[in-house]
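Visitor: need a 3D model of the sequence below.
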Amino acid sequence: MKANSAGSIFDTLRRTTEEATMCKDCSRNTISRRGLVAGGLALTATASFSATASAQTEEPSPASADEALQRLKDGNARYVANEPIYTDHSHGRTLRSLGQQPFAAVVACSDSRVVPELIFDQGPGDIFVVRVAGNFINEDGLASLEYGAAVLGVKTIVVLGHSSCGAVDATIKSIQSRELPGGHIPSLVNAIRPAVYDVMPQNPPDLLTAAIQQNAKLNAEKAATATPILSGMHSSGEVGTAAGLYDISTGKVEFL
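Guide: Next up, the predicted model:
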């Protein structure tokens, strides 16, 4: 599907949602090939869910990117203080089965110690998570974020790096040794390499931390400038982007 602008793509997604919701029993009918391509199947539940989504967390959806980011910051403060409010994950399960309306998207590392919902003290359905070792954004990640922003309505995108990131460390060692690791890991190294090259000339006292921070910044910038959808939504203020560094030992997220 070829579109001339972010607006036309966004309009197509919205029209597909409206067409899909005209039928209450869409799940029993045949879905057209065009509907599948446009994402109509996934949008049906989303549209019916939007009116009641606030009941899921008993907290109104953020009205702006700044409000969405502040909600994540407030949640992280609760997490650090060990005062979480989202502990009953069975609450709202039936309502969530109708669809999803996350208010934020988080690009996180696959590291098992990095759990965005816990880190930001949010409930199921609140955060749209894209995960890959090294928390970088590739084509698949961009497509996921476009879906989250244009279809699901997330207000902010956070690229979350973390302390002691093994993927970034492997990239540094690969550059220093001039050897690539085996298997498919070189694809991760090549994606993270630009961040390491950016900070190496500065001879930072902690190269790993500096590279982790720069990697998060570069990918947050990528999310903000990716055409045609995210860049347009970012320019209009519909979506905000931020880079953060999660300290595994303290639980605190520092926004860069």
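Visitor: make it CA atoms for all contacts and neighbour counts henceforth
Guide: OK.
Visitor: which residues in the stretch 151-256 of the chain form helices?
Guide: With DSSP state H, counting those that start in this stretch, the ranges of helices along the stretch 151-256 of the chain come out as 166-177, 186-199, 207-225, 229-235.
Visitor: what's the third one packed up against?
Guide: In other words, helix 207-225. Counting contacts by 3 or more C-alpha pairs under 8 Å, 6 or more residues apart in numbering; DSSP states H and E, helix 207-225 is packed against strand 156-162, helix 166-177, helix 186-199, helix 229-235, strand 240-246.
Visitor: closest one to D11 among these?
Guide: The closest of the helices and strands packed on helix 207-225 to D11 is helix 229-235. By C-alpha to C-alpha, the value is 11.1 Å.
Visitor: for that closest one, the distance to its chain's centre please.
Guide: The chain centroid and the centroid of helix 229-235 are separated by 15 Å under C-alpha atoms, centre = their mean, to the nearest Å.
Visitor: now show me the structure for the sequence below, then we'll compare the two:
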Amino acid sequence: MSGPVTDESRPTTPAQAWAALLEGNARFVRGEMLHPSQGIDRRAQLSAAQYPFAVIFGCSDSRVAAEIIFDQGLGDAFVVRTAGHVLDTTVIGSIEYGVEVLGAPLVVVLGHDSCGAVAAATAALQHGELPRGFVRAVVDRVIPSIVNLHGPDGAGMASVDAATLGHEHVRHTVQMLQGYSVSLAEAIAEGRCAIVGVEYTLADGRVQLTEAVGTIE
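Guide: Here you go, the predicted structure:
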């Protein structure tokens, strides 16, 4: 596959979907974006139905806009975003909708470096610093991903770099999705879907595979 996704070339397997996203990210990194599926005709075509080829579950960070960094357009990606890509039941339900109802063959957990939610969870473990209001709920959901790196009391935390913490949070989120969702686990077992965890680097715009459940090759 090369170039933008069209109705005729829409990926139908996890491997095809992953390849299309990698190609789009390569265009973004080179600064040669095609900005596909963003015209008047495409908008009209999608008014009746949508058939995204990927579900992208990412962080709400304003610097990590999924359609942009993968150079995709309207109708290509079903995007779910929360601060720190933290899971709850409505998020899992949204992801299941993208796979079971809309037929997307790939789920992407999109993390990134310099994540404020991961940094806040680290501060909570290390120094007992907790944010006010409902922001604390975000931190509470990141902590289980990284606490085992430091021990329950945060011992040894200072020796773990931020990249390792972010990597672990992405990996843990992928595992939680597979473990909590029966329908996603079944789709993976049947080869209809795969889940990948990727990490995005803010400075150069590249995504790197961290974790994969299911076949993407």
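Visitor: which one of the helices of the stretch 151-256 of the first structure is the most hemmed in?
Guide: Of the helices of the stretch 151-256 of the first structure, the one with the most neighbours on average (mean count of other C-alpha atoms under 10 Å) is helix 207-225, at a mean of 22.
Visitor: distance from the chain centre to it, please.
Guide: 14 Å.
Visitor: which residue numbers in the second structure go with that helix?
Guide: Mapped onto the second structure using TM-score structural alignment, helix 207-225 of the first structure covers residues 161-179.
Visitor: residues in contact with that stretch?
Guide: Contacts with stretch 161-179 of the second structure, where a contact means C-alpha atoms under 8 Å, 6 or more residues apart in numbering, come from 85-87, 92, 109-115, 118-119, 142, 145-146, 184-185, 195-199, 210-213.
Visitor: likewise for stretch 167-174 of the first structure?
Guide: If you take C-alpha under 8 Å, 6+ apart as the criterion, stretch 167-174 of the first structure is touched by 133-134, 180-181, 188-190, 192-193, 196, 208, 211-212.
Visitor: swap in 7 Å and give it another go.
Guide: Applying C-alpha atoms under 7 Å, 6 or more residues apart in numbering, the external contacts of stretch 167-174 of the first structure come out as A133, G134, L180, V189, I192, R193, V196, L208, I212.
Visitor: just to check, G156 of the second structure is in contact with V147?
Guide: No - applying C-alpha atoms under 7 Å as the test, G156 of the second structure and V147 come out as separate, 10.7 Å apart.
Visitor: what would the helices and strands packed on helix 207-225 of the first structure look like in CSV with distance to D66 of the first structure?
Guide: Converted to CSV, these look like this (distance: least, C-alpha to C-alpha, whole Å):
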stretch, distance to D66 of the first structure
strand 156-162, 8
helix 166-177, 29
helix 186-199, 27
helix 229-235, 12
strand 240-246, 7
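Visitor: ok, the corresponding residue of the second structure for H234 of the first structure to Y180 of the second structure distance?
Guide: Counting by TM-score structural alignment, H234 of the first structure corresponds to I188 in the second structure. Applying C-alpha to C-alpha, to the nearest Å, the value for I188 of the second structure to Y180 of the second structure is 13 Å.
Visitor: map Y246 of the first structure onto the second structure.
Guide: Matched to the second structure by TM-score structural alignment, Y246 of the first structure sits across from Y200.
Visitor: burial count for that match?
Guide: 18 (other C-alpha atoms under 10 Å).
Visitor: pretty sure it sits against H112.
Guide: Yes - judged on C-alpha under 7 Å, Y200 of the second structure makes contact with H112 at a distance of 4.4 Å.
Visitor: now do the same contact list for T21 of the first structure.
Guide: The neighbourhood of T21 of the first structure, defined by C-alpha under 7 Å, 6+ apart, consists of T44, A47.
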